[in-house]
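A.B. asks: this is a predicted model, with the sequence first.
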Amino acid sequence: MRLDHLAIAAETLEDGVAWAEERFGVSFLAGGKHTRFGTHNRLLGLVDGLYLEVIAADPDASCDGARWFGLDTFVGPPRLANWICEPTDFDAFMVHGMRKVAMERGDLRWDMGVPTDGSLPLGGGFPTVLHWHTETPPGRSLAPSGCALRTLTIAHPQAGDIKRALSGHLTDPRVRFDVAPDVRLSAVFETPRGVVTL
């Protein structure tokens, strides 16, 4: 299992991008629209084939059903809300309500694990999973930004169970788990403006 990207959710894409760019000191690049879920995004290439996206509901698009990433119920300031991994065996990780949804955006094609109600697996404590059908996903094709992920910490009441379920699959030393009463994701990045924590 490979960490693919992290997602910042926002009430509007403009607010989310402004919030992230102020912290990182770099510009996010054009992403696109996800017609299936009525969302749009902007992207930032990170070191080691990772990337960061800002995602929000697209006010000009409708969605037949619930939007993914919990965006139908998202309120408040922008924040790190989701972590997305690509497992070797995609179907084996269709857990915590996820079902396979075929996705496309421009030339990109991928399968995504999305609960029917649009929620995040275990409230965001368990990774959303995907499988790319391209040799050049965004993490490999985005222009470098000079930013790098240092650590990702998943705080969750069931952090121990999540860690055990991913043991032997996710071996990225940057990913850490903490038992906590509430679900919270935090990440530390190296940026042109120094160390930034989201």
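C.D. replies: Nice, I can see it.

A.B. asks: okay, CA-based contacts and neighbour counts for the rest of this
C.D. replies: Noted.

A.B. asks: surely Cys147 touches Pro192?
C.D. replies: Yes - look at Cys147 against Pro192 with Cα atoms under 8 Å: they come within range, at 6.9 Å.

A.B. asks: between those two, which is the more surrounded one?
C.D. replies: Cys147 (23 against 15; other Cα atoms under 10 Å).

A.B. asks: list the contacts of that one.
C.D. replies: Contacts here follow Cα atoms under 8 Å, 6 or more residues apart in numbering; on that basis Cys147 touches 24, 45-47, 189-192.

A.B. asks: helix or strand next in line after the longest helix seen in the chain, which one?
C.D. replies: Counting by DSSP state H, the longest helix found in the chain is helix 13-24. Downstream of helix 13-24, the first helix or strand assigned by DSSP states H and E is strand 29-34.

A.B. asks: tell me what that following strand is packed against?
C.D. replies: Applying 3 or more Cα pairs under 8 Å, 6 or more residues apart in numbering; DSSP states H and E, one finds that strand 29-34 makes contact with strand 39-46, strand 98-105.

A.B. asks: for those strands, give me a markdown table that also has distance to Gly65 and mean neighbour count.
C.D. replies: What follows is the helices and strands packed on strand 29-34, written out as a markdown table (distance: least, Cα to Cα, whole Å; neighbours: other Cα atoms under 10 Å):
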| stretch | distance to Gly65 | mean neighbour count |
| --- | --- | --- |
| strand 39-46 | 13 | 24 |
| strand 98-105 | 13 | 16 |
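
A.B. asks: surely Ile55 is within a helix?
C.D. replies: No - assigned with DSSP: H, G, I helix; E, B strand; the rest coil, Ile55 falls outside any helix and is strand.

A.B. asks: and for it, the neighbour number?
C.D. replies: If we define neighbours as other Cα under 10 Å, then Ile55 has 29 of them.

A.B. asks: cool, and Asp172?
C.D. replies: Residues lying near Asp172 (other Cα under 10 Å) number 12.

A.B. asks: repeat for Asp4
C.D. replies: For Asp4, the tally of surrounding residues (other Cα under 10 Å) stands at 22.

A.B. asks: check it against this one:
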Amino acid sequence: MTEVDHLVIACDTLVQGVAWCEQELGVTPGPGGRHPLMSTHNRLLRLGGEFPAAYFELIAIDPDAPPPGRTRWFGLDRPALQAAVREAPRLVQLVARTREVEMLRWGLINRGVDPGRPLAAERETPAGLLRWRIAVRDDGLNACDGLLPTLIEWQGVHPTDAMPVSALTLASVSLGGLPAPIAELLRLRQVDSAETPGLSVQLDTPRGRIPLEQWRDG
């Protein structure tokens, strides 16, 4: 079984992402940090309601970091996505939390799907070191035409442990288009099945209920 860990919002810059978050959602994201492994950085917000251990991540390429020497996660190096986020931040991925990333990885491989290799990543925070393993393919893309959630396994501390409650609540999550054997293997908790391929979420915000749809190239 897996569950919603966080939603990934790709931005052209974090300045752009924060401005969008304040204008469209009526909330200011909290602090984040840098990812030396991928030369990216982020800002975070905890999500409440039925998903108390989930969060909202604004992520962008870190202009002050050296090239990572590999393709970045979440498709951030794709020219089409880079062009899209210059216009506005985009919901690009659902990250699913598991305690058995290696077992799930092999289960997916045995069903003909490559979720990527679990990479060890970490970043410093005022509350201590965050450490995790995350499945990332060499091309930085997600299987099943981008629909497969990214698998993550936290090592000890979770980011939401030190996050204050925000005014942003995740009301619902739906995902369509995953092949039935893959969906049955993942058993995503509290995620509805949708007829239309793609990820969609409903957020309760100070601006009211706001839907977000997954950006997909083509």
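C.D. replies: Arrived safely, thanks for sending. Keep in mind that this is a model prediction, so the values were computed, not measured.

A.B. asks: thinking again about what came up before, export the helices and strands packed on strand 29-34 of the first structure to CSV and tack on distance to Val17 of the first structure?
C.D. replies: Output for those, formatted as CSV (distance: least, Cα to Cα, whole Å):
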stretch, distance to Val17 of the first structure
strand 39-46, 7
strand 98-105, 20
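
A.B. asks: mind listing the strands for the second structure?
C.D. replies: Counting by DSSP state E, the second structure has strands at residues 2-10, 30-35, 40-49, 54-61, 90-97, 117-125, 128-136, 150-154, 169-176, 188-189, 192-194, 198-205, 208-213.

A.B. asks: the first one vs strand 54-61, what angle?
C.D. replies: Meaning strand 2-10 of the second structure. Orientation check (axes from the mean of the first three to the mean of the last three Cα atoms, to 10 degrees): strand 2-10 of the second structure against strand 54-61 gives 30 degrees.

A.B. asks: residues contacting strand 2-10 of the second structure, please?
C.D. replies: 51, 53-60, 76, 85, 89-98, 186-191.

A.B. asks: list buried residues within the residues you listed.
C.D. replies: 51, 53-60, 76, 85, 89-98, 186, 188, 191 (16 or more other Cα atoms under 10 Å).

A.B. asks: tell me how far stretch 181-193 of the second structure lies from the chain's centre.
C.D. replies: 16 Å (Cα atoms, centre = their mean, to the nearest Å).

A.B. asks: repeat for stretch 85-104 of the second structure
C.D. replies: With Cα atoms, centre = their mean, you get 3 Å for stretch 85-104 of the second structure.

A.B. asks: stretch 54-61 of the second structure too?
C.D. replies: The chain centre lies 7 Å from the centre of stretch 54-61 of the second structure; the measure is Cα atoms, centre = their mean.

A.B. asks: give the aligned range of that stretch in the first structure.
C.D. replies: Using TM-score structural alignment, stretch 54-61 of the second structure corresponds to residues 50-57 of the first structure.

A.B. asks: for Trp106 of the second structure, which of the strands of the second structure is the nearest?
C.D. replies: Trp106 of the second structure lies closest to strand 117-125 among the strands of the second structure, at 10.0 Å (Cα to Cα).

A.B. asks: contacts for that closest one, please.
C.D. replies: The contact list for strand 117-125 of the second structure (Cα under 8 Å, 6+ apart) reads 32-37, 101-102, 105, 129-137.

A.B. asks: repeat that for 10 Å
C.D. replies: 31-38, 41, 101-102, 105, 129-138, 151-155, 159, 162 (Cα atoms under 10 Å, 6 or more residues apart in numbering).

A.B. asks: just to revisit the earlier point, joint contacts of Cys147 and Pro192 of the first structure?
C.D. replies: With Cα under 10 Å, 6+ apart as the test, Cys147 of the first structure and Pro192 both reach 24-26.

A.B. asks: ok, for Gly30 of the second structure, nearest residue in space, not its chain neighbours?
C.D. replies: With Cα to Cα, 6 or more residues apart in numbering as the criterion, Gly30 of the second structure has its nearest non-adjacent residue at 5.2 Å, and that residue is Leu44.

A.B. asks: distance of that neighbour from Glu184 of the second structure?
C.D. replies: 30 Å (Cα to Cα, to the nearest Å).

A.B. asks: kindly report the same for Leu81 of the second structure.
C.D. replies: 30 Å.

A.B. asks: with neighbour numbers in mind, choose between these two.
C.D. replies: Leu81 (21 against 11).

A.B. asks: hang on, isn't the more buried one packed against Val92?
C.D. replies: Yes - Leu81 of the second structure is within contact range of Val92, at 9.1 Å (criterion: Cα atoms under 10 Å).

A.B. asks: what residue of the second structure matches up with Val101 of the first structure?
C.D. replies: The criterion is TM-score structural alignment: under it, Val101 of the first structure has Leu119 as its aligned partner in the second structure.

A.B. asks: where's the nearest residue to Ile59 of the second structure once chain neighbours are set aside relative to Pro197 of the second structure, distance?
C.D. replies: Of all residues not flanking Ile59 of the second structure in the chain, Asn42 sits nearest, at 4.4 Å (Cα to Cα, 6+ apart). According to Cα to Cα, Asn42 of the second structure and Pro197 of the second structure sit 27 Å apart.
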